[in-house]
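Colleague: Here is the input, now give the coordinates:
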Amino acid sequence: MTARDRPEVSVTLLDTDGVRLTIDDAIATVTLTNPAKRNAQTPALWRALARVGQLLPGDVRVVVLRGEGKSFSAGLDRQAFTPDGFDGEPSFIALGRGPEAERDATIAEYQEAFTWWRRNDIVTIAAVQGHAIGAGFQLALACDLRVCAQDAQFAMRETSLGLVPDLTGTQPLVSLVGYARALEICATGRFVHADEAERTGLANLVVPAAELDAATQDLAAALLAAPRDAVIETKALLRSALGRTLDEQRAAERAAQGRRLQDLAGLAE
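Modeller: Got it, this is the predicted structure:
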């Protein structure tokens, strides 16, 4: 039975500030729920996303991130650049004029919404359709895997606005496409379409828009097939591989395999 054949029995744990979290057994779905604004992002949405990471039940193994409507996320809501900003929030202009320590702490808080997706105990999938611009691009990059509709368009527009990508997107972008292409994408702000995303490694899979949800569900189900601890250990090895020497990675592989063999021996008793 594929994921698309299973009956839906889901529980909603959060539905606020443009973010909804639902749980269906070992799969969590995080949905951006403001299609009228193409799921534009705000500080309130970022706090809700950070809260999602805190609310995930321990038996969740796969997290799917999706956006309602025609676009995954068109990026930062431009109201952030107005003098008044959002009600109850510091505007970006006020941040720029404020103390450095306060500015640093505020940006660090925003980054929390983009950080927990990399945890070793879960595998995260972004299902991307339409526009994934700026903060939307970085949110897709925060996930381990990306399934894209044929109409998906990525762009990093921060540099065009006189800013930098500061929501944890620079490291995965370089890791996926290399320094030179990452620099060109960021400095020009151009669109990366689905075919290029698949060719360069930004997208794991590209499908017709009508098949996006089903393809994402099938990938999520496939990720659940292997024993959880083996997937956790493998993700940890792969995520740290580029930061280690070969000898360090060999040692890490031996230690991880030793733990797996101990578990298997215990199961055989």
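Colleague: alpha carbons only for contacts and neighbour counts from here, please
Modeller: OK.
Colleague: Tell me if I'm right that Val206 and Ala194 touch.
Modeller: Yes. Between Val206 and Ala194 there is a contact under Cα atoms under 8 Å: 6.7 Å.
Colleague: Next, the structure of the following sequence, for comparison with the previous one:
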Amino acid sequence: MTAPVTDAEQKQWEEAGVRLELDGELATVTLCHPERRNAQTPAMWRALAAVGRSLPGTVRVALLRAEGLSFSAGLDRAMFTPEGIAGERTFLELAASPDRELDDAIAGYQEAFTWWRRADVVTIAAVQGHAVGAGFQLALGCDLRVVADDVQFAMKETSLGLVPDLAGTKPLTELVGYARALEICATGRRVGAEEAVAIGLANTAVPAAELDGAARDLAAALLAAPRGAVIETKALLQGAGGRDYDTQRAAERAAQARRLRELAGIGE
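Modeller: This is a model prediction of the structure:
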């Protein structure tokens, strides 16, 4: 059972730029450093990972949103400077570390981006303004994306001599296909709201003033369906890409058998 979040934890997360609000079956996670365009740091990543670990089992939908004009302008560029960020290793220092240590560090960063795909929660990103690099990848971590008409997605890692390493390459490729994903990543160009919807990167686009309302309406619609059915359906769809047709049909039959027995009150 997950322990309740303490006031001290909440304060620490907010200092890192993350706020968690719980309302029954809905968790709202807000990036709350608008004055910095929600630039991301290792402290923010640790906070996001901790939020994922702390969610009560009663939560069914997690809504990710951001304060200010930008969802997230990406990585805090101070990480690339010799001075870095107080209390954090710079990327220059990370680059000089042993292979295992470097791999572990990146894996730790990725945890902030991966829990959004867990099977028991449906996640929604409400994205406005700039969603660049790490910001783009954070939005990609969610199951669904509702975007404002001013959104600008961009994967800028390659222009810095890096690769997208925060768990964004697989969902991007699944959403838009290999060729388009390569073009978006390798050129670093911007993808606006209309194109994002057209290529499957976003579910819907709305005027910026309506973004929060549209995302919350989607959350309410998801919460209206029985939890077990949503969880089973999410698992079927997540696994479909790795199964052939007959294996997927078998998975559907097994899932439906579980649903029928639960609805009938028949234990296995």
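Colleague: burial count for Arg36 of the second structure?
Modeller: By the criterion of other Cα atoms under 10 Å, Arg36 of the second structure has 14 neighbours.
Colleague: Common neighbours of Val206 and Ala194 of the first structure, please.
Modeller: Shared contacts of Val206 of the first structure and Ala194, defined by Cα atoms under 8 Å, 6 or more residues apart in numbering, are found at 148-150.
Colleague: Among the residues you listed, name the ones in strands.
Modeller: Here DSSP state E is the test, and those give 148-149 as lying in strands.
Colleague: measure Ala126 of the first structure to Leu161 of the first structure for me?
Modeller: Ala126 of the first structure is 25 Å from Leu161 of the first structure, where distance means Cα to Cα, to the nearest Å.
Colleague: what's the burial count for the closest residue in space to Gly69 of the first structure that isn't next to it in sequence?
Modeller: Nearest-residue entry for Gly69 of the first structure: Pro35, 4.8 Å, with adjacent residues in sequence omitted and distances by Cα to Cα, 6 or more residues apart in numbering. The number of residues packed near Pro35 of the first structure is 17, by other Cα under 10 Å.
Colleague: To which residue of the second structure is Pro35 of the first structure aligned?
Modeller: Matched by TM-score structural alignment, Pro35 of the first structure corresponds to Pro34 in the second structure.
Colleague: That match: what's it in contact with?
Modeller: Neighbours of Pro34 of the second structure in contact, by Cα under 8 Å, 6+ apart: 66-70.
Colleague: which of those residues sit farthest apart?
Modeller: Ala66 and Leu69 (8.5 Å; Cα to Cα).
Colleague: mind listing the strands in the stretch 101-250 of the first structure by residue range?
Modeller: Along the stretch 101-250 of the first structure, counting by DSSP state E, counting those that start in this stretch, strands occupy 123-128, 131-133, 145-149, 153-155, 192-193, 205-207.
Colleague: who are the neighbours of the fourth one, in terms of helices and strands?
Modeller: To tie it back to what came earlier, the one meant is strand 153-155 of the first structure. Under the contact criterion of 3 or more Cα pairs under 8 Å, 6 or more residues apart in numbering; DSSP states H and E, strand 153-155 of the first structure touches strand 131-133, strand 192-193.
Colleague: got a list of contacts for that strand?
Modeller: Strand 153-155 of the first structure has contacts (Cα under 8 Å, 6+ apart) with 129-134, 137, 185-186, 189-194.
Colleague: Now list the buried members of those.
Modeller: With burial judged by 16 or more other Cα atoms under 10 Å, the buried subset of these is 129-134, 137, 185-186, 189, 191-194.
Colleague: Of the strands of the stretch 101-250 of the first structure, which is nearest Arg61 of the first structure?
Modeller: strand 123-128 (6.4 Å).
Colleague: quick one: contacts of that closest one?
Modeller: By Cα under 8 Å, 6+ apart, strand 123-128 of the first structure touches 61-67, 71-72, 117-118, 140, 143-149, 152, 212-213, 216, 220, 223.
Colleague: ok, back up a step: tell me the one of the buried ones among the contacts of strand 153-155 of the first structure nearest Pro165 of the first structure?
Modeller: Distances from Pro165 of the first structure to those, taken by Cα to Cα, are shortest for Gly134, at 7.3 Å.
Colleague: Tell me which residues touch that closest one, please.
Modeller: Applying Cα under 8 Å, 6+ apart, we find Gly134 of the first structure in contact with 74-76, 155-158, 165.
Colleague: could I get the buried ones among the contacts of strand 153-155 of the first structure as TSV with distance to Leu21 of the first structure?
Modeller: Formatted as TSV, these follow (distance: Cα to Cα, whole Å):
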residue	distance to Leu21 of the first structure
Gln129	19
Gly130	21
His131	21
Ala132	20
Ile133	22
Gly134	23
Phe137	20
Ile185	31
Cys186	31
Gly189	31
Phe191	29
Val192	29
His193	28
Ala194	27
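Colleague: Identify, from those residues, the entry nearest to Leu237 of the first structure.
Modeller: Set against Leu237 of the first structure, the nearest of these by Cα to Cα is Phe137 (25.3 Å).
Colleague: My guess is that closest one contacts Met156. True?
Modeller: Yes. Counting by Cα under 8 Å, Phe137 of the first structure touches Met156, with 6.7 Å between them.
Colleague: element containing Glu63 of the second structure?
Modeller: Actually, residue 63 of the second structure is Leu. It isn't Glu. Here Leu63 of the second structure, judged by DSSP states H and E, is contained in strand 61-66.
Colleague: Sort out which residues of that strand are buried, please.
Modeller: Going by neighbour count (16+ other Cα under 10 Å), the buried part of strand 61-66 of the second structure is 61-66.
Colleague: quick check, nearest of those residues to Ala112 of the second structure?
Modeller: Nearest to Ala112 of the second structure among the buried residues of strand 61-66 of the second structure is Leu64, at 12.2 Å by Cα to Cα.
Colleague: Does Gly169 of the first structure touch Cys143 like I think?
Modeller: No. Counting by Cα under 8 Å, Gly169 of the first structure does not reach Cys143; the two are 10.1 Å apart.
Colleague: that older thread, average offset between the helix or strand following the strand holding Leu63 of the second structure and the first structure?
Modeller: Under the assignment DSSP H and E, the closest C-terminal helix or strand after strand 61-66 of the second structure is helix 91-95. Its matched residues in the first structure lie on average 0.8 Å from helix 91-95 of the second structure after superposition (mean Cα distance after the TM-score superposition for the first structure).
Colleague: Okay then, goodbye and thanks.
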